[in-house]
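**Student:** coords below, sequence missing:
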């Protein structure tokens, strides 16, 4: 992040200019690039990998219109004890990492009080409300409206007690106009005939859309960006520099400069903001998935969460995707897919599954902030630098809405939502 880059190498003499550099080609970065492009900006999208190949590849494929209440820190003593002893597939932590993440967890716990959780829900609602409609618009423009399946998803409960609590929680969302069906065992069986587990009931959330190939959807959006004249280059965003009032990066054999830059690097955003002196409590929640072939002619019609066993099964292009809960570990530590091994036997007990499509589970990292809101807006001390990261479990859900909001801010339009709750200044 040097202010005095020194002499240029021969490669750096090959220079090109743009209005905006967008760092990160996941769903957030690609959406930001598209919305800026719509507003007449020349944009270069930069990533070390192809669009959609990092965090955006490995999610559950949910565009989660129903998640109007953020995922808060649990308050139940029994749940906390289960998590504290690493006995749950929902949450697992590395003991050596625990001292490092405890301050973040403490703040997360404070932010999850009922009063603060209600405030977070109100702040996030404008983005959640736009999630499906903004995706629908981009899918139409990209020529892939078939990507969205409007079938919703299902939370299944094994015990009557857990199902009763789920029904109460669902009814608490009636004020938000969220649509859902409460399913008894026979109704659940009618919607998922090949589900073989013994469930007391389920909540079928009807408003969310689902995607059978999240990484492919991001690639489709990136292809739309290039068809409209955008440029995508491979490069390491950590090389971003400030040069004579502009932002500069050596990528793909040339130095690219722009008046503005957007950091949309998800869990790697710290490679930019830390050297610039920003203190942001960004944590990483790792997660895993593996694809498994359905056995025989078995069909899964919706993503299904086995709530009490802590995993999700989603019908994907490559097979049935088994996704795990949260792992607290250093972002770059070696993979430890214990949760996949914990949950796969339970998954096989409720749905006919064959062989694994890939033997090595995929691992990804979710960028999370303790107040359950992303950072969307300007970097306070660096002109022309903008942030768009920290979307917790909802990067895919909120990508296009975030892209629109940030592009409106950057081009002087009236934002469709108040951006104040997402400002970096809340962290000092």
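**Tutor:** Arrived safely, thanks for sending. Just so you know, these numbers come straight off a predicted model, no measurement behind them. Numbers count the residues shown, from 1 in each chain.
**Student:** use CA for all of it now, contacts and neighbours both
**Tutor:** OK.
**Student:** hmm, residue 93 is touching residue 287, no?
**Tutor:** No - Residue 93 lies out of contact with residue 287 (CA atoms under 8 Å); the separation is 11.4 Å.
**Student:** which one's more surrounded, the two?
**Tutor:** Per other CA atoms under 10 Å, whichever of residue 93 and residue 287 has more neighbours is residue 287, with 27 against 19.
**Student:** thought residue 338 was touching the more buried one, still the case?
**Tutor:** No - Residue 287 is not in contact with residue 338 according to CA under 8 Å; the separation is 10.5 Å.
**Student:** not counting residues beside it along the chain, what's closest to residue 92?
**Tutor:** With CA to CA, 6 or more residues apart in numbering as the criterion, residue 92 has its nearest non-adjacent residue at 4.7 Å, and that residue is residue 327.
**Student:** dropping in the other structure now:
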């Protein structure tokens, strides 16, 4: 969970402040010292921390705070505003060219995840923005880079243009022409990287930039390398004049210092963040929402958006009607489990809820093996059995267990969970069914956690 350590330390600092009715200037300075140490331990750039603390202290020792009836809340508000400003203030969108195609150069060091995150970005722009992206394989330096791009491109249903080991600049230009002829309005160029910043790499990228004149140059950088991520961003920016940054593996860095430092050091916005290994684990970076998460205040807007992406509105409406009429089936039961699984780990969801300790749920998630067993059992039933489980006698249960590679006890356990769900749905029938049942898919006793 990103910023886990920082969130804990800031929460402890603010808790001390809330215990005091009035604050003195000394109280504020003591708190600022603790916040300064928390930021440094989170691997935030030293100069960034120094400037941040100076700005916050200046605002916090003013009469507005010290004479306030709730000075602790005022300090939290000021820290929240300054954190938001530190990370850019507002979310920065991908620039779309007025004359298609929009060309995005993806640059970065080896290991940052350029290829995978290029596919993530292509899939995101296709799903959320209705774009017709094309991935262009220009990494002829790393073995199997082209094959990897083709694999991930297929997984997100985005075409890949490649010309083998030819000159990368020629491939990029040919890829853009291919996009124009085939109606692709977004071209993502996967460039070569190195284990470190070197002159050969930068010269190749400069030559490509001059040849294709990209709309965007996005740096893909690994959040887990901390201040090295900031140094890499600075080097690439000086050579190429970046338009933005995509920070990967943010879910794996409990410190998160790179996210707080990159904008301040380079002046370039973080536009996207990778929050997991799956190809749909990509989010637009919202500085205000991230600041809210860091301060333990949750991020309800992102949670709602995540739910909307994963829950089918049409299915939710149909489920509501079935629950009203007490006609909930095993097929419906499985659909809800699949949609809940798409929401991700419980700790990620908890991190978006105000006041919830995400650390307590670290690693908790929907058990995919249990979900696979559930799917196999339900799909081994006949349509009539799914609609009416009362038909399942011992002989049918043995057949289903054999067909799904499970035991009869697993079939009975699933039926028991389903029975509990049906009992609950009866309580909500007759006009008292809560709409949240359909939208949030709550099923006590029914999740394979």
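**Tutor:** Nice, I can see it. Predicted model, so just to flag it, every value in this text is computed and none were measured.
**Student:** mind checking the TM-score on these two?
**Tutor:** Once superposed, the chains reach a TM-score of 0.23 (TM-score structural alignment, normalised by the length of structure 1), with 167 aligned residues with a CA RMSD of 7.4 Å.
**Student:** quick check: next helix or strand after whatever helix or strand the residue nearest to residue 92 of structure 1 lives in?
**Tutor:** Assessed by DSSP states H and E, residue 327 of structure 1 sits inside strand 326-328. Once the chain leaves strand 326-328 of structure 1, the next helix or strand it forms, by DSSP H and E, is helix 338-350.
**Student:** quick one: list the elements packing against that following helix.
**Tutor:** strand 283-294, strand 319-323 (3 or more CA pairs under 8 Å, 6 or more residues apart in numbering; DSSP states H and E).
**Student:** nearest to residue 81 of structure 1, out of these?
**Tutor:** Smallest distance to residue 81 of structure 1 across those (CA to CA): 19.5 Å, for strand 283-294.
**Student:** between helix 338-350 and the closest one, find me the angle.
**Tutor:** Strand 283-294 of structure 1 and helix 338-350 meet at an angle of 40 degrees, taking axes from the mean of the first three to the mean of the last three CA atoms, to 10 degrees as the criterion.
**Student:** remind me what strand 283-294 of structure 1 packs against, helices and strands.
**Tutor:** Applying 3+ CA pairs under 8 Å, 6+ apart, we find strand 283-294 of structure 1 packed against strand 319-323, strand 326-328, helix 338-350, strand 353-356, strand 362-368.
**Student:** mind listing residues that contact the following helix or strand past it?
**Tutor:** Next helix or strand after strand 283-294 of structure 1 toward the C-terminus (DSSP H and E): strand 304-306. With contact meaning CA atoms under 8 Å, 6 or more residues apart in numbering, strand 304-306 of structure 1 is reached by 153, 154, 155, 156, 157, 158, 311, 312, 313, 314.
**Student:** inside helices: which ones of those?
**Tutor:** Using DSSP state H, no member of the contacts of strand 304-306 of structure 1 falls within helices.
**Student:** which one of the residues you listed sits closest to residue 38 of structure 1?
**Tutor:** residue 153 (32.2 Å).
**Student:** for that closest one, grab the count of nearby residues.
**Tutor:** For residue 153 of structure 1, the neighbour count with other CA under 10 Å is 24.
**Student:** any idea how far residue 92 of structure 1 is from it?
**Tutor:** Note on residue 153 of structure 1: its distance to residue 92 of structure 1, by CA to CA, to the nearest Å, is 25 Å.
**Student:** same deal with residue 233 of structure 1?
**Tutor:** Distance of residue 233 of structure 1 to residue 92 of structure 1, given as CA to CA: 36 Å.
**Student:** more neighbours: which of those two?
**Tutor:** residue 92 (22 against 18).
**Student:** the more buried one touches residue 83, doesn't it?
**Tutor:** Yes - at 7.1 Å, residue 92 of structure 1 and residue 83 qualify as touching, with contact defined as CA under 8 Å.
**Student:** mind telling me what element the nearest residue to residue 262 of structure 2 once chain neighbours are set aside is part of?
**Tutor:** Among residues not flanking residue 262 of structure 2 along the chain, residue 230 sits closest, at 5.4 Å (CA to CA, 6+ apart). Assigned by DSSP H and E, residue 230 of structure 2 falls within helix 227-240.
**Student:** shared neighbours, residue 93 and residue 287 of structure 1?
**Tutor:** Taking CA under 8 Å, 6+ apart as the contact rule, residue 93 of structure 1 and residue 287 both touch residue 327.
**Student:** rewinding a little: nearest to residue 395 of structure 1, of the helices and strands packed on helix 338-350 of structure 1?
**Tutor:** strand 283-294 (12.9 Å).
**Student:** list the buried residues for the closest one?
**Tutor:** In terms of neighbour count (16 or more other CA atoms under 10 Å), strand 283-294 of structure 1 has its buried residues at 283, 284, 285, 286, 287, 288, 289, 290, 291, 292, 293, 294.
**Student:** give me the angle between that strand and strand 319-323.
**Tutor:** Per the same axes, to 10 degrees, the angle that strand 283-294 of structure 1 makes with strand 319-323 is 150 degrees.
**Student:** can you point me to the longest helix in structure 2?
**Tutor:** In terms of residue count, the longest helix belonging to structure 2 (DSSP H) is helix 408-428.
**Student:** what's the next secondary structure element after it?
**Tutor:** Using DSSP H and E, the next helix or strand after helix 408-428 of structure 2 towards the C-terminus is helix 435-440.
**Student:** what is that following helix packed up against?
**Tutor:** helix 313-324.
**Student:** all strands for structure 2, in order.
**Tutor:** When assigned using DSSP state E, the strands of structure 2 occupy the ranges 102-107, 133-137, 160-161, 186-190, 216-222, 244-248, 270-274, 282-284.
**Student:** closest one to residue 350 of structure 2 among those strands?
**Tutor:** Short answer: strand 282-284, nearest of the strands of structure 2 by CA to CA, at 16.7 Å.
**Student:** if we can go back for a sec, most tightly packed of the helices and strands packed on strand 283-294 of structure 1?
**Tutor:** Across these, averaging neighbours per residue (mean count of other CA atoms under 10 Å) puts strand 319-323 on top, at a mean of 25.
**Student:** what helices or strands is that one leaning on?
**Tutor:** On the basis of 3+ CA pairs under 8 Å, 6+ apart, strand 319-323 of structure 1 makes packing contacts with strand 283-294, strand 311-316, helix 338-350.
**Student:** helices and strands around the shortest one, which ones?
**Tutor:** In this structure, strand 311-316 of structure 1 makes packing contacts with strand 304-306, strand 319-323, judged by 3+ CA pairs under 8 Å, 6+ apart.
**Student:** just after the strand or helix carrying residue 105 of structure 1, pick out the following helix or strand.
**Tutor:** Using DSSP H and E, residue 105 of structure 1 falls within helix 98-111. Using DSSP H and E, the helix or strand that follows helix 98-111 of structure 1 in sequence is helix 114-129.
**Student:** between that following helix and helix 98-111, what angle do the directions make?
**Tutor:** Angle of helix 114-129 of structure 1 versus helix 98-111, following the same axes, to 10 degrees, is 90 degrees.
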